[in-house]
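**Student:** I'll drop the sequence and a predicted model, then ask my questions.
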Amino acid sequence: MPPLSEQVRKMMEEQERLAKLTNPARELTASLERIGRVSSLGLEPSKLSRLTSLRLQEQAKAIGSSGHLAGLSANEMNRLHGAIGAFDGFRRNPLYTDAARHLAEFKPNELYRGLHSDELRDLAASFRTNPLLADDLASFAVSNRLLRQMGEMNQPWINKDNPTRSIAGFAEMQNVGATLLSRPAYEDVVSDAVRHALGDWRGVTMPSIEKFVDPVFSNDFYTQHGIQTELTDFSTPAFEEGMELAGFRPLTDVDLNKPVDALEISFERNNKAHDRLQRIEYHMRRFIEGVLTKAHEGKWVKRGVPKTLSDRWKDKHAEDVNAGRKPRATLMDYAEFSDLWQIMEPGSNWPLFAGNFPNKEDAQISFRRLYIIRIQVAHSVLLNNTHALMLQVEGTLVMGAIRPDEDHDWLK
């Protein structure tokens, strides 16, 4: 028979599991996400039943209880925000008028607070008295920088129910930024830091890209494959401010020194993500075209591009000409994002690119993650903190690899 403490622990875990299943806030999130999946298939809101509308109304009313909201993690709260935002498209439908009104009245409980001055003092004291840090001036300098960054946060970022998790997540965020922005892309220490933060996808069999349009599927996939969830377990404004302090340019132009609307930041984040992906794609085309031209001169398309891709590009070029449209500058400009890795990957081509991408498998994972985000943006999926983190990290890696002599702020 297991010890009593083990029995109690299992009983508490089961109670927590049941509480999660019956929490109206989680039920509401699941309902809205189901509606979002139906709408993505082209089904009009009018085809959805009145019963669904009534269920939404009941769930929206039920989450007025602060206890239900307090039971949500920050990631779950962000997920609920995203589902509510996606619901906006249904608000003109008569079936959903009442449900939409209740959702509009929904005001989330304050889950976060700022870092108290006494907490900052205690952290500073613990750093000063840590014998490992005292013997390592570099680590001590890092700890001082971390304290300064914590003190500079304006948005509430400490989870009231789990402040230790928030502090650990913030510290890891700053460490990822410091590592990526101070070392060459795909260096071993950089790859180790990225795997620790985002998960190790080496050897993972990838599902079809279309499945990642479903935010529930993508979140579950990331969690199952090792992403450090404390890195993203912040409100959207606090996450963006923390990433800026870590050295990344935020995916918003909103003044984060003032109170902000998380949903509006989510909309702006998608627009910024589209802009960054465009820039990555543009620079990748130029980089690949330059490498192949250097190797094969005027025959780079024939010798360096798989025939299935070059034939498709030529067909698109011919369509532009036949339609009286101005053709794109070069055939490479007809390449899709997914084409880029297919050009680099073959054994005959890879030696040309290996100098910039010393670890082929890590490079492939970067392209996979960026392609996932590109598909989500194309389908108007509101990007959560996890997607934003992946875009910032993998975008920085790829751009650092193809423009190693440029400033890390590649958006200038």
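**Tutor:** Yes, it's here. All of these numbers come straight from a predicted model, not from anything done at the bench.
**Student:** make it CA atoms for all contacts and neighbour counts henceforth
**Tutor:** Noted.
**Student:** biggest helix in this protein, by residue count?
**Tutor:** Looking across the chain with DSSP state H, the single longest helix is helix 262-296.
**Student:** right, and the helix or strand after that helix?
**Tutor:** On the C-terminal side of helix 262-296, the closest following helix or strand by DSSP states H and E is helix 300-304.
**Student:** ok, residues contacting that next one?
**Tutor:** Around helix 300-304, the neighbours that count as contacts under CA atoms under 8 Å, 6 or more residues apart in numbering are 289, 292-293, 296, 310, 343, 349.
**Student:** residue 165: which of those residues is nearest?
**Tutor:** Using CA to CA, residue 343 is the member of the contacts of helix 300-304 that lies nearest residue 165, at 42.2 Å.
**Student:** helix or strand for the closest one, which one?
**Tutor:** Judged by DSSP H and E, residue 343 forms part of helix 337-344.
**Student:** show me what counts as buried in that helix.
**Tutor:** Across helix 337-344, burial judged by 16 or more other CA atoms under 10 Å covers 337, 339-341, 343-344.
**Student:** check the residues you listed and tell me the two furthest apart.
**Tutor:** 337 and 344 (12.1 Å).
**Student:** which helices and strands sit right next to the host helix or strand of residue 315?
**Tutor:** Using DSSP H and E, the element containing residue 315 is helix 307-322. The helices and strands touching helix 307-322, judged by 3 or more CA pairs under 8 Å, 6 or more residues apart in numbering; DSSP states H and E, number zero.
**Student:** neighbours of the nearest residue to residue 154 once chain neighbours are set aside, how many?
**Tutor:** The shortest distance from residue 154 to any non-neighbouring residue, by CA to CA, 6 or more residues apart in numbering, is to residue 257 (5.6 Å). Residue 257 has 12 neighbours, counted by other CA atoms under 10 Å.
**Student:** contacting residues for residue 270?
**Tutor:** 377, 380, 382-383.
**Student:** what ranges does the stretch 51-200 of the chain have for its helices?
**Tutor:** Secondary structure of the stretch 51-200 of the chain by DSSP state H, counting those that start in this stretch: the helices cover 66-70, 74-86, 97-104, 117-129, 131-134, 137-152, 163-180, 188-198.
**Student:** in the fifth one, what's buried?
**Tutor:** In this case it means helix 131-134. When burial is assessed from 16+ other CA under 10 Å, helix 131-134 yields the following buried residues: residue 133.
**Student:** so how far is the helix holding residue 343 off the chain centroid?
**Tutor:** 22 Å (CA atoms, centre = their mean, to the nearest Å).
**Student:** show residues contacting it.
**Tutor:** Contacts for helix 337-344 (CA under 8 Å, 6+ apart): 281, 284-285, 288, 304-306, 309, 349-350, 353, 364, 367, 371.
**Student:** and what of stretch 168-176?
**Tutor:** Taking CA under 8 Å, 6+ apart as the rule, stretch 168-176 contacts 146, 193-194, 197, 229-233, 242-243, 245-246.
**Student:** putting a second one here so we can go through both:
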Amino acid sequence: MMANIESGINMNEFEKRLYADLAGAKAIFDEQERLKRLISPHDALANALAAATPDVAQLSAVQAALDEQNRVRNLLAPLEDPALRQMALAAPSVTETLAQQSVRELTTLRKSYAEIEAARQLASAQDLYRLPTWDTLLEREVKRVVAESSLLSTAAPSSWLETMKQSVLLRQQPWLNEAEPMSSIRALTEMQVLGAAINAANPFSDAVTEATRKVLGDWSKVTSLPPEVFTDAYARRDFYLAHGYDAALSTLPAAARLEGLYLSGLIDAPSMTVDVAVDADQTEISVEVDGYALASEAREMLAALERELRQFIDGKLKAVHGHAWTKQRVPAGIAQTIRQRRADDLRINGKSHPAVEYLDFPDYAPIITRSDNWTEFFKDYFQRPESVAESFVRLAPIRNAVMHSRPLTQEDMDFLYVEVRRLQIAMRRTIPTDAEAETENN
């Protein structure tokens, strides 16, 4: 229409510029009408909520149109003619309001969506980086060790977690190695697993033997011991570590170690060889280990073990071979030693004892693992000759230190508790003879 007016009327330069501006304004109004047709079929807010992320290009076009309208208004503002002013400033208010409302609502929604997304990401980050609670750490580590254990078929794992929580006394008392608490939990859990298996199954099964090696180290290839391990506790400890003894056990506070051993069933009661002192405000716990008291406890344990070993070996062999077994079913060197000791006892004291009483600690393994004795009497109790021989090798330096009144360490006691319990449980198992087994099968 404006183009027709311009072509049919003679206008001066001012009027031409005015009509040119009005033509520009009309273009803006036309654009607004187009936007109205684009937006009006949809409720602005519903459309915004349905589109979680607004069309940025469309919003930009709306905003640009509004900016251009304001520019034209400012341009026409100085006009004096009321009719022209009315014509130029008459804007489609409905379209403008709708467009502005859409921009505001979509902008608000976009901001809210960004805030929600930021909150979600923050919560996710907090879950990812939040430090787990002590109970969570404890449970996670215990379950990991149990899952990795080869003993799941030989001991019920359901009680291990609760037992472990008791053995480290949760977080109420600082009984773990504060520098490496996870190592402490792992070491205690492995000891728990081992103790449960030793007490619940064949303590010399392949699975238990491997678990023992995981805790105490692999001594299967140790055929001789360096002399210093018999006299020097530090040399013994170095030897233990070199052969795979779990170093985390070595750093455990004594009280935590004993509590764990007790709850695992490897010892009958917490030892009195550990003195625990708590300061007045209950914030510091100091633990002192008396090496000579440990040696005294070890002496009693080894004496009880040797009495049981002699009764066990003598009972099995004498039942078939009579008293002659000490001559017929022992290696020649041991038989000669028995005769010599018995003769010396008779000469010095005027009396002697049964031949089995003259056996010494290094004699038990060779008698048990001798091929004919092993096949006939001991295989079912100890599974493999190298496994039972390994147990006696582990105990040898500790027994030597005890017999020479030397102090022991906590590491020594770990070996003692495990191997004494293994041997005792194995000897106490009820194994039917071939005749009994045949009768039972029939």
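**Tutor:** Ah, there it is. Source: prediction; values computed, not measured.
**Student:** still on that earlier bit, now the contacts of stretch 168-176 of the first structure as a markdown table including neighbour count and distance to residue 37 of the first structure?
**Tutor:** Below are the contacts of stretch 168-176 of the first structure laid out as a markdown table (neighbours: other CA atoms under 10 Å; distance: CA to CA, whole Å):
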| residue | neighbour count | distance to residue 37 of the first structure |
| --- | --- | --- |
| 146 | 20 | 41 |
| 193 | 18 | 34 |
| 194 | 23 | 31 |
| 197 | 23 | 29 |
| 229 | 18 | 24 |
| 230 | 20 | 27 |
| 231 | 25 | 27 |
| 232 | 25 | 24 |
| 233 | 25 | 24 |
| 242 | 26 | 31 |
| 243 | 22 | 30 |
| 245 | 21 | 35 |
| 246 | 24 | 34 |
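**Student:** before we move on, the earlier item: next, the mean deviation of the longest helix of the first structure compared to the second structure.
**Tutor:** Taking mean CA distance after the TM-score superposition for the first structure, the mean distance separating helix 262-296 of the first structure from the aligned residues in the second structure is 1.5 Å.
**Student:** now do the buried residues in that helix.
**Tutor:** In helix 262-296 of the first structure, counting by 16+ other CA under 10 Å, buried: 262-263, 265-274, 276-277, 279-281, 283-285, 288-289, 291-293.
**Student:** off-centre distance for stretch 262-282 of the first structure?
**Tutor:** So, by CA atoms, centre = their mean, the centroid of stretch 262-282 of the first structure is 11 Å from its chain's centroid.
**Student:** ok, which stretches of the second structure are strands?
**Tutor:** Using DSSP state E, the strands found in the second structure span residues 274-278, 285-289.
**Student:** for residue 85 of the first structure, the count of nearby residues, please.
**Tutor:** By other CA under 10 Å, the residues close to residue 85 of the first structure number 17.
**Student:** surely it is in contact with residue 264?
**Tutor:** No: using CA atoms under 8 Å as the test, residue 85 of the first structure is too far from residue 264 to be in contact (9.0 Å).
**Student:** how many neighbours does residue 302 of the first structure have?
**Tutor:** 11.
**Student:** distance of the residue nearest to the spatial centre of the second structure from residue 181 of the second structure?
**Tutor:** For the second structure, the residue nearest the mean C-alpha position is residue 141 (2.1 Å; CA atoms, centre = their mean). Residue 141 of the second structure is 10 Å from residue 181 of the second structure, where distance means CA to CA, to the nearest Å.
**Student:** aligned counterpart of residue 222 of the second structure in the first structure, please.
**Tutor:** Alignment note (TM-score structural alignment): residue 222 of the second structure maps to residue 204 of the first structure.
**Student:** residue in the first structure matching residue 332 of the second structure?
**Tutor:** Checking TM-score structural alignment: residue 332 of the second structure goes with residue 307.
**Student:** any idea how far its match lies from residue 289 of the first structure?
**Tutor:** 16 Å.
**Student:** and stretch 398-407 of the second structure, how far out from the chain middle?
**Tutor:** Distance, centroid of stretch 398-407 of the second structure to centroid of chain: 37 Å (CA atoms, centre = their mean).
**Student:** neighbours around residue 129 of the second structure, how many?
**Tutor:** Residue 129 of the second structure is flanked by 9 other residues according to other CA under 10 Å.
**Student:** straight-line length of stretch 271-289 of the second structure, end to end?
**Tutor:** First residue to last in stretch 271-289 of the second structure (CA to CA) measures 11 Å.
**Student:** may I ask you to name the longest helix in the second structure?
**Tutor:** Ranking each helix of the second structure by length (DSSP H) puts helix 93-129 first.
**Student:** can you name every helix or strand that it contacts?
**Tutor:** With contacts taken as 3+ CA pairs under 8 Å, 6+ apart, helix 93-129 of the second structure sits against helix 13-39, helix 44-50, helix 56-76.
**Student:** in it, what's buried?
**Tutor:** 95-96, 98-100, 102-103, 105-107, 109-110.
**Student:** go through those residues and name the one nearest residue 76 of the second structure.
**Tutor:** Distance to residue 76 of the second structure, by CA to CA, is smallest for residue 96 among the buried residues of helix 93-129 of the second structure, at 18.3 Å.
**Student:** and the closest residue to the residue nearest to the centre of the second structure other than its chain neighbours, how many neighbours does it have?
**Tutor:** Among residues not flanking residue 141 of the second structure along the chain, residue 186 sits closest, at 6.3 Å (CA to CA, 6+ apart). As a burial measure, residue 186 of the second structure scores 21 neighbours (other CA under 10 Å).
**Student:** measure the nearest residue to residue 2 of the second structure once chain neighbours are set aside to residue 29 of the second structure for me?
**Tutor:** Spatial nearest neighbour of residue 2 of the second structure, excluding adjacent residues (CA to CA, 6+ apart): residue 23 at 6.6 Å. Separation of residue 23 of the second structure from residue 29 of the second structure (CA to CA): 10 Å.
**Student:** with residue 363 of the second structure instead?
**Tutor:** Distance, residue 363 of the second structure to residue 29 of the second structure, by CA to CA: 112 Å.
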